[in-house]
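# Got a predicted structure plus its sequence, pasted below:
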Amino acid sequence: MFGIQEINAPQLSSLMQNEPDSFHLVDVRSLAEMAQGMLPAAEAVPMHLVPLRIDEWRERPKIVVYCRTGVRSAQVCGYLQQQGVNQVVNLRGGIVDWYRQGLPIEMPEASSQVG
């Protein structure tokens, strides 16, 4: 989608199990959406706060971004690429597909809900 790199839920699950330190996982949904559950070890950075994190993310080797269905996170990936952050990957299908695949979702800690 939009010329960005994508990963599907089973691939991300495998990456989380086998190479957990090789990427940074970012949830760009709203705080209300995140309160319903997040992927394990994801950082909460609502979409409107993404521009504030660009300089920090330039140093990351890989960033996997997700939202509810993969549309907003694809937009975030496209935006980050325009800003020169090219090591971003979109979770195709978002947390909805992740859940449909039977993969685990965790309830966020109240203190970790804002990136």
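Everything's here; your move.
# C-alpha only now, for contacts and for neighbours.
Fine.
# I'd assumed Pro20 was in a helix, is it?
No - assigned with DSSP: H, G, I helix; E, B strand; the rest coil, Pro20 falls outside any helix and is coil.
# That one: how many residues sit nearby?
The number of residues packed near Pro20 is 14, by other CA atoms under 10 Å.
# Next: Leu52.
Neighbourhood size, Leu52 [other CA under 10 Å]: 11.
# cool, Asp27 as well?
Applying other CA under 10 Å, we find 27 residues neighbouring Asp27.
# Cys67 too?
Using other CA under 10 Å: Cys67 sits among 27 other residues.
# Then Gln87?
Using other CA under 10 Å, Gln87 has 19 other residues around it.
# Got another one to weigh against that:
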Amino acid sequence: MSFDQDGIKQIDADELKEILQMKEVDTIVIDVREPEEYEASHIPGVPLLPMHSIPLLLDGFDKETEYVFVCRSGNRSQNVAMFMRENGFHQVTNYNGGMLSWDGETTAGPEKHILSTEELASLKRE
């Protein structure tokens, strides 16, 4: 069940699964961990954008799109959501508990790594 923490909406695993299953929803889920963490295990179809890259790619984000951030435990993703809110993005959500609490499908290896503002701007749910 969602709740707010420091002004950021928090969702649990069931809510994230719902978002991922609803193809018509324009919410973009982004993993903000480091590449080695992502390649060890990540949610299929969720792209990687390491936390330290976000300030450099801020122009690629759309203020009208809702973003859900995922990390290992929910702390880094919470910090990313707070940073985004401070920069005028108000449709940001944190997956509380992170991959440590994820009980859904995972995959290993490289999949999608966002490297540029163009890639980020063109990112759409599949």
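Thanks, I have the structure now. As the structure is a computational prediction, the values presented were derived from the model and not from experiment.
# how about the longest helix seen in structure 2, aligned to which bit of structure 1?
Secondary structure of structure 2 per DSSP state H: the longest helix is helix 75-86. Counting by TM-score structural alignment, helix 75-86 of structure 2 pairs with residues 71-82 of structure 1.
# what's the mean deviation for that stretch versus structure 2?
Once fitted to structure 2, stretch 71-82 of structure 1 is off its aligned match by 0.4 Å on average (mean CA distance after the TM-score superposition for structure 1).
# Compute the number of surrounding residues for the closest residue to Leu12 of structure 1 other than its chain neighbours.
The spatially closest residue to Leu12 of structure 1, leaving aside those adjacent along the chain, is Leu91, at 7.8 Å (CA to CA, 6 or more residues apart in numbering). Neighbour count of Leu91 of structure 1, defined by other CA under 10 Å: 26.
# Pretty sure Ala9 is one of the things Leu91 of structure 1 touches, is it not?
Yes - counting by CA atoms under 8 Å, Leu91 of structure 1 does reach Ala9; the two are 6.9 Å apart.
# all helices for structure 2, in order.
Along structure 2, the stretches classed as helices by DSSP H are 13-21, 35-40, 75-86, 117-121.
# ok, Ile105 of structure 1 - contacts?
37-40, 99 (CA atoms under 8 Å, 6 or more residues apart in numbering).
# Can you show me which of the residues you listed carry over to structure 2?
Among those, the ones still in contact in structure 2 (both residues aligned by TM-score structural alignment, their matches' CA atoms under 8 Å) are 37-40.
# Closest one of these to Met16 of structure 1?
If you rank the kept ones among the contacts of Ile105 of structure 1 by distance to Met16 of structure 1 using CA to CA, Pro40 comes first, at 8.9 Å.
# residues in contact with the equivalent of the closest one over in structure 2?
Residue pairing (TM-score structural alignment): Pro40 of structure 1 is matched to Pro44 of structure 2. Applying CA under 8 Å, 6+ apart to Pro44 of structure 2 gives the contacts 105-107.
# As a check, name the ranges of all strands in structure 1.
Along structure 1, the stretches classed as strands by DSSP state E are 5-7, 24-27, 43-44, 63-66, 88-91.
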